[in-house]
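Engineer: with the sequence up front, the predicted model follows.
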Amino acid sequence: MPTHCALLVIDVQVAMFDESDPVYQGDLLLQRIQHLISKARQKGHSVIYIQHSEGAGSPLERGTAGWAIHPSIAPITGDLVIEKQTPDSFHETDLNLKLQENEVKDLILTGMQTEICVDTTCRRASSLGYAVTLVRDAHSTWNSNILQAEQIIEHHNSVLSMFANVVGTENVMNG
């Protein structure tokens, strides 16, 4: 039986949690995503993992330990894993086709990196006609040369509210 909602877990891969350059609130991010995955499964929603792949020598080189989806939120049988090579989870992947096949109309977005892959995927999903929910406290990034990670996240929560319903973890999938 198809579900009409899917949770997208974007680029939550081992290399993103390198202790020498930790992602902002990484442990809390993983806890929140674990909670969202559990809630999605309880409700019978699809859980779809987006896995970024890069070339040889990159921390996200396909097939390396860093490329793997973080073990604390690893997929189970029945979960879909979509590999991508650009910030857009839809570009040159079969994500849109798989969503259509399963009659998914609503997407819940979580993951990394706020200002790149989460932003691009959110905007593209909206353009494709999906009802998008961005989980305001379940996506993350790193400090830039200009802004702190927390500022980047808050800025994107504000801007992406033009493309998505932006809500906190505690208010996702209620009802």
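Structural biologist: Yep, that arrived.

Engineer: for the rest of this, base every contact and every neighbour count on C-alpha atoms.
Structural biologist: OK.

Engineer: residue contacts, residue 67?
Structural biologist: By CA atoms under 8 Å, 6 or more residues apart in numbering, residue 67 lies in contact with 13-15, 51-53, 59-61.

Engineer: closest to residue 104 out of the residues you listed?
Structural biologist: Closest approach between those and residue 104, by CA to CA: residue 51, at 19.7 Å.

Engineer: here comes the other one, which I'd like you to weigh against the first:
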Amino acid sequence: MTKKALLIIDVQNGMFQEDNVVYMGDKLLQILKDLLSQARLTNTPIFYVQHNGSVGHPLEYGAMGWNIHSAITPQEEDIIIHKTTPDSFFNTSLDEELKKQGIEHLIITGIQTEACVDTTCRRAFSMGYKVTLVSDTHSTWASEELTAQQIINHHNSVLGWFADVYPSNDIKFNL
């Protein structure tokens, strides 16, 4: 059986600013908590990707917005990967850490759908990982042209070229 890991991208305080909360943020956090519980019950490795923003950025390194959201606080055994670009693999230790644990299948969740989630799905696929995108557990903000839900729906469709796309209810972790 292929060893899986849960990957949570950029679910940090800065994505939940009172005046600019990510689309369906509360629902996203609740589903993530459920997935985290399932992963922990099955000893599935959990990787958090934390964006290190520059000074003044909502995810400014070391500032309050940079912290991983308290609803999904990492535990001691979880691995935190720091990044500075939308690609969770670029100039990070993610690939090395996954290989250390023999992980071949990534279950991807997080923020921001059209940037970090999209880029990481495509990159993981091109690096030979089996990828599952959890269709109801990634989010974004509306643009001038599209609603957040339209962006999410579009990426769930397009990323089907690079990942199996399933809702959280269909996600099964290794026993």
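Structural biologist: That came through, no problem. Just so it is clear, the structure is predicted and the values come from calculations on it, not from any experiment.

Engineer: before we move on, the earlier item: what's the closest of the contacts of residue 67 of the first structure to residue 86 of the first structure?
Structural biologist: Closest approach between the contacts of residue 67 of the first structure and residue 86 of the first structure, by CA to CA: residue 52, at 7.5 Å.

Engineer: go ahead and confirm that closest one touches residue 85.
Structural biologist: Yes. Assessed by CA atoms under 8 Å, residue 52 of the first structure is found in contact with residue 85 at 5.7 Å.

Engineer: mind listing the helices for the first structure?
Structural biologist: 26-42, 95-101, 119-127, 149-159 (DSSP state H).

Engineer: pick the most buried one from those helices.
Structural biologist: Each of the helices of the first structure was scored by mean neighbour count; the highest is helix 119-127, a mean of 19, by mean count of other CA atoms under 10 Å.

Engineer: what sits up against it?
Structural biologist: With contacts defined as CA under 8 Å, 6+ apart, helix 119-127 of the first structure is touched by 87-90, 107, 109, 131-132, 134, 156, 160, 163-164.

Engineer: do the same with stretch 11-30 of the first structure
Structural biologist: The contact list for stretch 11-30 of the first structure, computed with CA under 8 Å, 6+ apart, reads 49-52, 59-60, 65-73, 111-113, 117, 137-143, 149-150.

Engineer: with distance to residue 19 of the first structure as extra columns, can I get the helices of the first structure in TSV?
Structural biologist: Converted to TSV, these look like this (distance: least, CA to CA, whole Å):
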stretch	distance to residue 19 of the first structure
helix 26-42	10
helix 95-101	31
helix 119-127	24
helix 149-159	16
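
Engineer: hmm, residue 78 of the second structure is touching residue 48, no?
Structural biologist: Yes. Shown here, residue 78 of the second structure and residue 48 form a contact pair, counting by CA under 8 Å, at 7.5 Å.

Engineer: I am finished for the moment; much appreciated.
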